[in-house]
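*Asks:* sequence and computational prediction follow.
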Amino acid sequence: MSYRHTTATWIISGFVLVLAGYLFYDYFESSGEGQSGYRRGPPPVVVTAATAEQQFWRSQLTSVGTVQAIQGIDVTTEVAGKVAKIDFNAGAYVETGDLLVKLDTSTEYAELRSLEAQLEKARSDEHRARQLVDRGFISEAALQQTTTDTKNFKAQVEEQRTRIHKKTIRAPFAGKLGIRQISPGELISPGTSIVTLQSISPVFVNFALPEHTFAKVYPEQTIEIQVAAYPAQIFTGKISAINPKISEKTRNFTVQALLANDEALLQPGMFADVTIDLGKQRPVIVIPVSSVTFNAFGESVFFVRQSAQQSGLSGTGTPTAPEAGRDQSRDSHAPEHPPALIAERGFIKTGERRGLMVEVLKGVQAGDRIVTAGQIKIDEGASIIISDDDVLQTAKPRPKEP
């Protein structure tokens, strides 16, 4: 009996010791006596950060536009017919009047010969009628009828010659041909596209600007454009026309610029980034574009702030009551830890964007530290750690290759 009592006593004693150790560890960690020196909670999130800085930007107007040929059409036919000859090569340059396509005209020429014969007979009848009228054998009305017949056949002959002429298709202006859309022997109808013809030296670039910028643009003003096909190259031109009407739907007006395009690099339909330099500099506060979060409430960023809720500190940074009574000599030898950082959300208003940077009109001051990557993992007041690796240092505003 005594043996069983002794065993039970040892088991209960061991359980009590384990429970006491757990309670002591929990108290030790929560009171800030552990090696970490911080209260327990969610682990800090690793983010990258950048400092808002003041720069001087030249005032610019930016827009997106489309390259348009100064003259461009899809060559078609006005009359139906079978393709007898194709006299051009795809992608070739042609001059005004160069032969492109000939349609079969054998039937039309046969009809023309018939009409010419009828015209000749009508002329002969008219000549004989005039002689008979002079002799008084026929009336003036009969002569007038033969004259009308002559004019009618003459008009039919001219119409037939015009129809034959239209079956010879020539280039209406000089330019570059595209890919042909027909084949020899094919029967084509009016409006059928034969080939595209584009005059691309020079070219137009059409773009839109908001109405409040109307007074800032004028004819012969210099513009710069960039296209995705040649990201490292800047093309320059001058404004050639400004639409005097502002759209009631968009409150934008259309601007057309003329670019030389001597090397024929710009092609109709290309998407173009347009910049107009207004020649003035202004101070701006800029931050990386990646730091801005867009949502239904507006634009916001996470500021990097120093936390006041550290171990042994009150909200004002003064020692708490239990800590003030501790042995000062022991605290003087305690290791010094870096200040804890938290993320604090702030709403801002952004302006112009250039490359990887965006102008901040309201909400950020020069010198503020802003989270640039990792925002999706943090909330208001989240504990954070700043990483030394900044992905923006190797990023490029416009990739050179896809």
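*Replies:* That came in fine, so what should we check first?
*Asks:* contacts and neighbour counts: CA atoms only from here.
*Replies:* Fine.
*Asks:* got the end-to-end distance for stretch 136-144?
*Replies:* In terms of CA to CA, to the nearest Å, the two terminal residues of stretch 136-144 are separated by 14 Å.
*Asks:* please apply the same query to stretch 86-95.
*Replies:* Stretch 86-95: ends 16 Å apart by CA to CA.
*Asks:* which residues does that stretch contact?
*Replies:* With contact meaning CA atoms under 8 Å, 6 or more residues apart in numbering, stretch 86-95 is reached by 99-102, 171, 173-180, 183-184.
*Asks:* of those residues, closest to Asp149?
*Replies:* Asp149 has its nearest neighbour among these in Lys102, at 32.7 Å by CA to CA.
*Asks:* what's the closest non-adjacent residue to that closest one?
*Replies:* Ranked by CA to CA, 6 or more residues apart in numbering and with sequence neighbours excluded, the top spatial neighbour of Lys102 is Thr168, at 4.6 Å.
*Asks:* take a look at this one as well, against the first:
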Amino acid sequence: MHIKSWLTALLIIVITIGGLGFFKFQQIQAAMAMAEAFPEPSAAVKTHITQSREYVPSYQVNGQIVAKQIVQLQNELPGIIYQVNFAGGDKVNKGDLLLSLNTSEEQAQLASAKATLKLRKSNFARMATLVKQNKVSQQEFDLAEAEMDIAKSNIENLQSIIAKKQIVAPFSGVVGLDTYQVGQFLPSNSAITTIVGDDANIWVDFQVPQTKRRLNVNETVVVTAIGQNREAQRFAAKIVGQNAQMQASSRHMIYRAEINDGATHFRHNELVKITINAKAQQLVVVPNSAVVRNQLESFVYQLVKDDNKAYRAQKLVVSLGERLGDEQVILSGLEIGTLIATEGSFKLRPGLLVYPEMTDDSSLSAALMPMPRNTVELN
């Protein structure tokens, strides 16, 4: 009796489990059928076939503008300022008197020296007549001649002192600010002002690291101004010279280039940027929209055909070079002739079905046509 009850219960359990299993199987089959009927995710993108292009990489260094003529005017002798004939920013000509010191004492000494010279000349002329008549000795004649020469030297010395107290422009140009006043005592070797020559051309000095290629005389570099609203000011400069040796402290070579008519745009000691071109290379350049960037890497999506001749996205990690406007230089990771996604590439993921947009090239358009499938586009 007990055995029959156990068998009945077991049969009921088996029937229940079998029924539940069959019901679940039917649910799974229905879900699979629904999944097959649902469109596969896809994306439409614009495409580009990679090509090589001559790429001239460049780098920038800092440069400093150097006037072709510049000097800081200083006084050799001390004295009281008697006259100041310039103001900061004035244009002066070569030989113009800029500043003079009081020379009243030297002028008085000069007048005395001239009177002495007149007397010495008269005495020398008298001695010259007497020596011919043998009325004076040759020694007395030589002494008179020496005294006359000494008087001449005294005059020349005083004239030199007076000239040194007259500060004149050594060349034509523009003077800097004046900081001294009439009546002020000026010690020797005081910095009076700076004068910059009015040459239309100007130099720019810059340093290139030892790791870069050596530049040649007559090679051209590009000088860019620094400052608000001046970034667009670019000027060609031709290298005119270089230092005889490498800088021991920095391992840099110093070069000097000349900017034609640069004095109207730059000032002495002004900081500028120097752009130097390196050796030309053949590299892959792609539209910037083709490159997807994240914190770890940069990559593009190559479009490859699957077994059904439909295009799938394949991720290619690339190494980026310089950005050229709307284009990006690819240093490595991408070969010439590769079909890649451009606009819309941000929607892609590896393995995603892709519909490339048609191009103007009919043969390429035919090559891009995928096999018809039930799809839904990803937004």
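*Replies:* Yep, it's here. Keep in mind it's a predicted model, so treat the numbers as computed, not measured.
*Asks:* can you flag which of the contacts of stretch 86-95 of structure 1 belong to strands?
*Replies:* Among the contacts of stretch 86-95 of structure 1, DSSP state E puts Leu99, Leu100, Val101, Lys102, Gly175, Lys176, Leu177 in strands.
*Asks:* as TSV, the residues you listed with neighbour count would be great.
*Replies:* What follows is these, written out as TSV (neighbours: other CA atoms under 10 Å):
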residue	neighbour count
Leu99	17
Leu100	18
Val101	20
Lys102	21
Gly175	23
Lys176	19
Leu177	23
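*Asks:* give the burial count for the counterpart of Val75 of structure 1 in structure 2, as a bare number.
*Replies:* Aligning on TM-score structural alignment places Val75 of structure 1 opposite Leu73 in structure 2. When neighbours are defined as other CA atoms under 10 Å, Leu73 of structure 2 has 19 of them.
*Asks:* tell me what the longest strand seen in structure 2 is packed against?
*Replies:* Longest strand in structure 2, counting residues (DSSP E): strand 311-324. Helices and strands touching strand 311-324 of structure 2, by 3 or more CA pairs under 8 Å, 6 or more residues apart in numbering; DSSP states H and E, are strand 298-305, strand 327-332, strand 353-356.
*Asks:* could you look over the ones you listed and pick the most buried one?
*Replies:* strand 353-356 (a mean of 25; mean count of other CA atoms under 10 Å).
*Asks:* in structure 1, which residues correspond to it?
*Replies:* Using TM-score structural alignment, strand 353-356 of structure 2 pairs with nothing in structure 1.
*Asks:* you'd agree the residue nearest to Lys102 of structure 1 is up against Thr105?
*Replies:* No. At 9.2 Å, Thr168 of structure 1 and Thr105 do not qualify as touching, with contact defined as CA atoms under 8 Å.
*Asks:* picking up where we left off before, with distance to Gln207 of structure 2 added, can I get the helices and strands packed on strand 311-324 of structure 2 in CSV?
*Replies:* Formatted as CSV, these follow (distance: least, CA to CA, whole Å):
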stretch, distance to Gln207 of structure 2
strand 298-305, 33
strand 327-332, 27
strand 353-356, 49
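*Asks:* of all those, which one is nearest Asp205 of structure 2?
*Replies:* Among those, strand 327-332 comes nearest to Asp205 of structure 2, with 30.5 Å by CA to CA.
*Asks:* show me what Ser58 of structure 2 aligns to in structure 1.
*Replies:* In structure 1, the residue matched to Ser58 of structure 2 (TM-score structural alignment) is Gln60.
*Asks:* its match: neighbour count?
*Replies:* A total of 13 residues lie near Gln60 of structure 1 under the criterion other CA under 10 Å.
*Asks:* ok, now which ones touch the residue nearest to it when sequence neighbours are not counted?
*Replies:* Sequence neighbours aside, Asp277 is the residue nearest to Gln60 of structure 1 in space, at 4.6 Å (criterion: CA to CA, 6+ apart). Applying CA under 8 Å, 6+ apart to Asp277 of structure 1 gives the contacts Arg58, Ser59, Gln60, Leu61, Thr222, Ile223.
*Asks:* mind doing that once more with 7 Å?
*Replies:* Neighbouring residues of Asp277 of structure 1 by CA atoms under 7 Å, 6 or more residues apart in numbering: Ser59, Gln60, Leu61.
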